[in-house]
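Sequence and predicted structure are below.
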Amino acid sequence: MGHVFHKLYDIDMIFLRFFTVYGPGQRPDLAIHKFTRMIDHDLPLPFFGDGTTSRDYTYIDDIIDGVVKAIAYVETHQIYDIFNLGESTPITLSKMVQTIENHLGKKAVLNHLPMQSGDVDITYADITKARTILKYQPKMSFDQGIASFIAWYRHVKELGIYE
């Protein structure tokens, strides 16, 4: 539909695909927030499969940077295009849990379960086009991003939010 509007009405547009966005303010039902809360409260963590499934976790500030770059680009170019915004570095389920454990200073209580039907082994963004055209470059490492998230989590916990 966007392509049709671009061709018929000369409307320039960029579509952005975000890959597993996380960071301060993340919804409490999403994996990193949910797992942090469960580990913090010594609750059994549902651990599907052998821990090798991987996702491309992207820190919120990197997503915002990509959005700003896309807006600036579409304002100065005739374009219809789709860009992936991600880290382009898949993180395994095991690595995600270990990183949260390290920053919380607590071990997870794992409830090992079989892989969920329909779950995919790996997802990650090919950001080559976004790097080339938009000059998008994620800056926050997963470890730094989790440290930032945990600091925020502890702050809102002290305030009595989400607990």
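Looks like it arrived, so ask away. Residues are numbered from 1 along each chain as shown.

CA atoms for contacts and neighbours, from now on please.
OK.

residue ranges of the strands in this protein, please?
13-18, 21-22, 44-48, 54-55, 58-59, 80-85, 91-92, 109-113 (DSSP state E).

so of those strands, which one's packed in deepest?
Counting by mean count of other CA atoms under 10 Å, strand 58-59 has the highest mean neighbour count of these, with a mean of 27.

Comparison target, given below:
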Amino acid sequence: MKCLVTGSAGFIGYHVARALLARGDSVVGLDNVNDYYETSLKEDRLQELSRFANEQGADYTFLRGDIADRAFLDACFANHTFDRVIHLAAQAGVRHSIEQPECYVSSNLVGFANLLEACRHGQTPHLTYASTSSVYGGNTHMPFSENHSADHPLQFYAATKRANELMAHSYSHLFRLPTTGLRFFTVYGPWGRPDMALFKFTRLMLEGKPIPVFNHGHHSRDFTYIDDIVTGVIRASDQIAEADPQWNSDTPNPATSNAPYRLFNIGNGDPAQLSDYIDALEGALGIRAERELLPMQKGDIPDTHADTALLQEAVNYRPGTSVKDGVGKFVQWYRAYYRV
């Protein structure tokens, strides 16, 4: 198949594009390579993708541009016909959305609207896009289920992602555009994001500095290793969303619709305490962390736990990487990449 992967210079986008190339798909990657975090890491991911594609003899094209630029995106769809679109480009980060919400409007709202229009007019067979576990916001009923309410976001990032889900439904309903939204739960692993806890903790511990542990370490997170995420993303993309014949407008199920629309949690399904996560990192590094215990940050959710039953049933999604193994693999990559 020919696949468009937006955000291909990003953490998840890089891994998804590489996996598609490895199985023989043709891939067009798209990214604006912004400076939200160090662009050198993004450029290195792009170089690694090009090298891998050349080794595989794979059909790979990279386009540098912004999805908020309607003319750029329209030109992309005018020059290519896609069997699948996997949309992973977005302005990420919970705290950053409190400080600079305008970035999220441009990328997550305007950019997503542009993509929906491009998919509509390009008659894309299936759009799969990234949402987030943060949409559950004020909901404290665990585990989080797609059947639960997601209407009380606690920060603007989550609000834009929830808006994406609603925008996608409108296009699925109006234009019969098949869409699948994936709510990611704390993804980690090699080539990860420097603004995420694992990356920050590793850097600080190797520098002999204390690590900031918010909520005094009492957070629990559904930490999900990147390889498990990639498998779920590609399987969900392969299976085109269809209307749910059992959907009832009197008792509407938020996870499905009478339009070709679906929502799935994509997580590990086995949350760990933040303190246990740090313990695993200490073991992998062979360094004892100096923990600076701090109160909860503004906008944080205390706990996350993914109910992945719907994704398991739909595409046989079975995450299998433990936190200990996943953190160990990240540390191995980090030492090699930064030569430490």
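Now that the structure is in, tell me what you want to look at. For clarity, every value in this text was computed on a predicted model and none was experimentally measured.

Any figure for the gap between Lys69 of structure 1 and Lys157 of structure 1?
34 Å (CA to CA, to the nearest Å).

that older thread, now the strands of structure 1 in JSON lines, with distance to Met140 of structure 1?
Listed next are the strands of structure 1 as JSON lines, based on distance: least, CA to CA, whole Å:
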{"stretch": "strand 13-18", "distance to Met140 of structure 1": "15"}
{"stretch": "strand 21-22", "distance to Met140 of structure 1": "11"}
{"stretch": "strand 44-48", "distance to Met140 of structure 1": "26"}
{"stretch": "strand 54-55", "distance to Met140 of structure 1": "16"}
{"stretch": "strand 58-59", "distance to Met140 of structure 1": "6"}
{"stretch": "strand 80-85", "distance to Met140 of structure 1": "13"}
{"stretch": "strand 91-92", "distance to Met140 of structure 1": "14"}
{"stretch": "strand 109-113", "distance to Met140 of structure 1": "28"}
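
if we can go back for a sec, tell me which of Lys69 and Lys157 of structure 1 has more neighbours.
Lys69 (16 against 13; other CA atoms under 10 Å).

Next up, the contacts around the residue lying closest to the more buried one once chain neighbours are set aside.
What sits nearest to Lys69 of structure 1 in space, not counting adjacent residues and going by CA to CA, 6 or more residues apart in numbering, is Leu134, at 5.9 Å. By CA atoms under 8 Å, 6 or more residues apart in numbering, the residues touching Leu134 of structure 1 are 66, 69-70, 73.

what do you get for Gly25 of structure 1?
Trp152.

What does it correspond to in structure 2?
In structure 2, the residue matched to Gly25 of structure 1 (TM-score structural alignment) is Trp191.

mind checking how far that match is from Ile266 of structure 2?
Between Trp191 of structure 2 and Ile266 of structure 2 the computed distance is 19 Å (CA to CA).

Show me what Tyr338 of structure 2 aligns to in structure 1.
Checking TM-score structural alignment: Tyr338 of structure 2 goes with Lys157.

Would you agree Leu16 of structure 1 is in contact with Phe83?
Yes. Using CA atoms under 8 Å, Leu16 of structure 1 makes contact with Phe83 at a distance of 5.0 Å.

what does Arg131 of structure 1 align to in structure 2?
Arg131 of structure 1 maps onto Gln312 in structure 2, by TM-score structural alignment.

That concludes my questions; thank you for your assistance.
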